[in-house]
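Q: Below is the sequence, then the predicted model.
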Amino acid sequence: MIKKLFLFVLLFVFCSTSGFAQADFKLMFYNLLNFPLEDAVPDRLASLEFILDDYRPDIFMVCELNNEEGANTILSSLQTINPDYVSATFELNTSDDNLSNQNDLQQLIYYDSTKFILESQAIVTTIFRDFNHYKLKINSVEQETAPIVIDFFVCHLKASSGSENQASRLEMIEDLVIYLDDFPEDSNVVLAGDFNIYTDSELAFQRLIDPSNNITFIDPANRIGSWHNNPSFVDVMTQSTRTQTGLGGTTGGFDDRFDFIMTSENLSTNPDLSFISGSYDVYGNNENTNCYNQSINSTNCAGSDFSFAIRDALHNFSDHLPVILELQTNQSLSIPEFTAPKLLTILGSNVIDNTLKLEANLSLQNDLELIIFNSLGQVIKTVDVNNTLISLDVTQISSGIYYITSSRFQFKPLKFLVAH
């Protein structure tokens, strides 16, 4: 079973004297099930927005994206959550040009532009579908003197069982391995996609983890095995979320591990950038063995990690579950703090133990309501104040990152850290 590791991690440098220099990044890969053309389930977009608003990935990688309109629709939805989301340039699949040029299933990456800078993008052609390569640099204070670059690859391997399809998947992976031969051996590489692989013994998977490769991939979940129709691997299964027919996609219930985020070996030990041990997860999977061959929104798939509302949205949107992983760097992000000196100012350090002290502009002193919300956008506390000097007790608030703003006056949220 994948055990969730709940650690309090400081995400940003909050002040020059705080001594913290660290940032975490949340990755998500999701098979979108022919978005937006698949319309058997009404208002699928609302389900996706609910999912994205709950997890809020810093990097969102997708496959089965039908067209540029769908790509822009998802970007608009992301930007309602965080206006700093952007995407790479949408590109039609080129690898099927000799197979009638269908161009119906593409990959793409979205990212928080305050945390990453897109350096370049490229296509690795295969016999069937492209690998999309996105080179992103962390937007850190040290980016000029010690840049950290991550090469993201997003893919969708040939589907279905049988020797012919296995051979196609192997050939596609061979094209990727050859492409990576020219990379520096210490490259930071993330490979995410719908692999459609049924067992670790399949040659395509073995080629990925071959130690003789220039870039050898590892499974951050550390759950390599024969996944197909094996209840002992239910914790890493991603497909199918459904038993009901007529919704589009595959039915049959939860019985396959098709979706992966893998990394180059160095990301397990690199002090500059590594994945957080225990952070790999299948979003929506409560690791309940009763969920095997069941619909993800059934009571058989209940658990403490993912609510019915989340699992129902996942069920309605796609026949796959997303996979997630967190990366961590020892560098500090080059993100300007949100400050509004003319309206509301944090007095002293914004690393708080017991009391948050604020100073409000005179124009705000009458009928001022302050709202404190967490990094998930959940309102934690509201306070009515009538003074320009404000002291807020935060002893009952858990350690973490918070923002403060007002519903009655327009200013950007101020960020502070509660560290008991």
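A: In hand now; what should we look at? Numbers count the residues shown, from 1 in each chain.
Q: going forward, measure contacts and count neighbours with C-alpha atoms only.
A: Will do.
Q: Quick one: the strands in the stretch 51-200 of the chain, in order.
A: 59-65, 85-87, 106-112, 116-124, 131-138, 149-156, 188-194 (DSSP state E, counting those that start in this stretch).
Q: Mean neighbour count and distance to T245 for those - can I get that in a markdown table?
A: Converted to a markdown table, these look like this (neighbours: other C-alpha atoms under 10 Å; distance: least, C-alpha to C-alpha, whole Å):
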| stretch | mean neighbour count | distance to T245 |
| --- | --- | --- |
| strand 59-65 | 24 | 20 |
| strand 85-87 | 21 | 33 |
| strand 106-112 | 24 | 25 |
| strand 116-124 | 16 | 35 |
| strand 131-138 | 22 | 31 |
| strand 149-156 | 23 | 23 |
| strand 188-194 | 23 | 21 |
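Q: among those, which is nearest I346?
A: strand 106-112 (25.5 Å; C-alpha to C-alpha).
Q: quick one on the thing from earlier: in TSV, list the strands of the stretch 51-200 of the chain along with distance to F308.
A: Shown next, in TSV, are those (distance: least, C-alpha to C-alpha, whole Å):
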stretch	distance to F308
strand 59-65	23
strand 85-87	28
strand 106-112	27
strand 116-124	33
strand 131-138	34
strand 149-156	28
strand 188-194	25
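Q: Tell me which of the ones you listed lies nearest to L356.
A: strand 106-112 (28.2 Å).
Q: So which residues make contact with the closest one?
A: Defining contact as C-alpha atoms under 8 Å, 6 or more residues apart in numbering, one finds that strand 106-112 is touched by 57-67, 71, 75, 84-93, 131-132, 134, 154-156.
Q: Count the residues that sit near the nearest residue to Y198 once chain neighbours are set aside.
A: Leaving aside its sequence neighbours, Y198 sits nearest to H228 (C-alpha to C-alpha, 6 or more residues apart in numbering; 5.2 Å). The tally of other residues near H228 (other C-alpha atoms under 10 Å) stands at 18.
Q: also this one, for the comparison:
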Amino acid sequence: MQEQPSLLTRICIASLLLLPLAIVPDALGQLRISSYNIAHFNGDQDAFRHVLEALHSDDIIGFSQPCDIMIFQEVREENIVDLQANIDAAAPRGIVYTMATFTSGGGEDFAGGGQAYFYRSDRIAEIPTSHLDISTGANRDTDRWLFRMLAYSSTDAYFFIYSSHLKAGTGSSNEADRNDGVNLVRNNADALPAGSNIIYVGDMNFYSNNEDGYQAFIAAGGQGQAIDPYGTGSWGGSSNAIKHTQSPRDVSGGGLIGGGCDDRFDFHMPNIKMFDGNGLSMIDGSCRAVGNDGVHYDDAINDGTNTYLSNTAESNALADALFQASDHLPVLVEYQVPAVMTAFAPSDFGRVIVGAEHFVDVYVKNIAEHVDPIGVDELEFTATGQDGITGSLSSTAPLDPDFVIVQLPVDTSASALVNGTVQLQATSEATQNSEWSLSVAGEVLDHAVPSFSGKREITMLESVISIEPGDLGLFKIPIHNFQYDMLQAELDVISIEGLAGFFYSAAPLPTGIDDSPGTLQIGFDSDGLPDGEYSITVDVNVSDEPLPGAGQGQLQLDLVVNVGSAGCPFDLDSSGVVDGADLALFLGQWNQDGSADFSGNGVVDGEDLAMLLGAWGSGC
């Protein structure tokens, strides 16, 4: 039967798993990414800060967390200082944002403006040598950045972000410019190292899903194929109002465009690899235009009551801020992060006996930090035993504080000192600590070998004593664990079957017999008995020490008591006296088992000779 760990063992192990492990770095929590066209910072800065604060606190998908990445379009060089100041002012307490590589050279600063990227440097790091400007026409560049997640060592936790502000305007010429720009971006993305994580954000200025530029983004073929989280159908009309991002204003003024919220210009699209649910991946259903409640089609976002947030007053205040801050709505998206594996197994599985069904319990859990469980990839892994630990099992580990127990068999086919290993290999993409090795030791013991002799295995024995009438007789029978060594179980005597009449157990049964024999003591009470020979056959039941795989055995013992003149065991020739004739018979049995084994140790030896000489010349 498979053994289960005791409650105390489970509590201790669970406590150990709750302790922080020095070799496990703080895991990176799930990612929140925003993208926002700030219209050259022509809006009200107090309103802008209000919007930034709302990006951090937005909880309409069930949870909130500070933004990890904030990307802005239409940013001029002169806006950077004020932009950083507003980001810092709106940041949750203790959180600092760093600006990534920023470029707005050539005519870009005086046309559409550049792309600015701010990130939490305690969680994410830029690889600045991979920054690239891709000219997409009309004095506009798409910026490409490469980032890595600090708590993960796998390159599958690196990701590229392309931020674009494509040519605005209707008509075939503007559409062609946008299409040319997208093809340049796609060509660059398709040429990245195989398996790259890619995100496209920005103000794309697509008027419909039929535009060639949009179709170029989502075209199959190449790793750069974009996945539109809203699907590839039409986004036009009031039935799709929830997707629209321009304009939150119904009137133009102060450098901000009006016209009402009826266009979807602002996009956030990952490539296939970042939308497959594995490792670093967009959380399906998390993409939203912040402040858009879906009922302000072709209208100002703050006209009447806004119901984007559950708190109407807060929602109306946010709508007012969006109206004043820019002529676009920000797009907010959540990403799950890869798993982080930790594992534990008892370093010593103890002592078991050959043939036992015994297992090593391996405890595994996913300790990735998260705001909500949906923000962490599941942890799939395989555990494989080596060097005395056998088998290979696959499982899925839950998030901390829960854990899964995987049981791997111990090889108990032969006795051995086991110094085994459990190798864990995570199969979930980009898992931190994806390889884990646990050392497990223990002992596999041979069964005990019960014997009446320490020199050879003897399982049947006759023992004879002589006493005077009325005396108490005592058999002292040595019980050996034959050829005992460190890889053999100890021996326990567990019962004596067949004792009856005047025979009785005279002492506790011996247990823990190793290389020193135990003594089985059986008494005989002759009170009131006439002279004569009294005998009984008993079974001595023995077992291995109480370990997994323990077996049982049996020894047979014939007990003979001569009371009074019934005879003497030392008078081997029954002449009535112990003399030279008895000595000759004794020596003929030397180093063998026979009637001259007075001590009952299974062999005729010096101990028996001493007993014979002690009775010399007597009639016993």
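A: Structure received. None of the values given here were measured: they were computed from a predicted structure.
Q: sorry, back to before: residue contacts, the residue nearest to Y198 of structure 1?
A: 198-199, 255-257.
Q: and if you look at Q556 of structure 2?
A: 459-461, 537-540.
Q: Please apply the same query to S274 of structure 1.
A: 266-268, 327-329 are the contacts of S274 of structure 1 under C-alpha under 8 Å, 6+ apart.
Q: number of nearby residues for the counterpart of K26 of structure 1 in structure 2?
A: In structure 2, the residue matched to K26 of structure 1 (TM-score structural alignment) is R32. Per other C-alpha under 10 Å, the neighbour tally for R32 of structure 2 reads 22.
Q: repeat for G105 of structure 2
A: 16.
Q: And for the one 3 residues further on?
A: By other C-alpha under 10 Å, 22 other residues sit near E108 of structure 2.
Q: for R264 of structure 2, same thing?
A: 26.
Q: same question, G221 of structure 2
A: That count, for G221 of structure 2 with other C-alpha under 10 Å as the rule, works out to 8.
Q: From I81 of structure 1, how far off is the aligned residue in structure 1 for it?
A: Taking TM-score structural alignment, the alignment pairs G221 of structure 2 with S212 from structure 1. S212 of structure 1 sits 43 Å away from I81 of structure 1, going by C-alpha to C-alpha, to the nearest Å.
Q: Just want the angle from the longest helix along structure 1 to strand 131-138.
A: Longest helix in structure 1 by number of residues (criterion: DSSP state H): helix 163-180. Using axes from the mean of the first three to the mean of the last three C-alpha atoms, to 10 degrees, the inter-axis angle of helix 163-180 of structure 1 relative to strand 131-138 is 40 degrees.
Q: In structure 2, which residue range corresponds to helix 163-180 of structure 1?
A: Going by TM-score structural alignment: helix 163-180 of structure 1 matches residues 172-189.
Q: which of the contacts of H228 of structure 1 has the most neighbours?
A: Each of the contacts of H228 of structure 1 was scored for neighbours by other C-alpha under 10 Å, and R257 scores highest at 28 neighbours.
Q: before we move on, back to that, pretty sure the residue nearest to Y198 of structure 1 sits in a helix.
A: No: assessed with DSSP: H, G, I helix; E, B strand; the rest coil, H228 of structure 1 is coil; it does not lie in a helix.
Q: Look up how far L32 of structure 1 lies from it.
A: For H228 of structure 1, the distance to L32 of structure 1 - C-alpha to C-alpha - is 21 Å.
Q: Structure 2: which residue goes with I74 of structure 1?
A: Match for I74 of structure 1 (TM-score structural alignment): L83.
Q: Do you have the strands of the stretch 201-350 of structure 2 handy? List them.
A: Secondary structure of the stretch 201-350 of structure 2 (DSSP E, counting those that start in this stretch): strands at 266-270, 281-282, 288-289, 331-336, 341-344, 348-353.
Q: about what we covered before: farthest-apart pair in the contacts of Q556 of structure 2, please.
A: By the measure C-alpha to C-alpha, the contacts of Q556 of structure 2 have their two most distant members at T459 and T537, which lie 13.0 Å apart.
Q: name the element F586 of structure 2 belongs to?
A: Assigned by DSSP states H and E, F586 of structure 2 belongs to helix 580-588.
Q: what range in structure 1 matches that helix?
A: Using TM-score structural alignment, none of the residues of structure 1 align to helix 580-588 of structure 2.
Q: any idea how far the next helix or strand after that helix is from the chain center?
A: Counting by DSSP H and E, the next helix or strand C-terminal to helix 580-588 of structure 2 is helix 606-614. Distance, stretch centre to chain centre, for helix 606-614 of structure 2: 68 Å (C-alpha atoms, centre = their mean, to the nearest Å).
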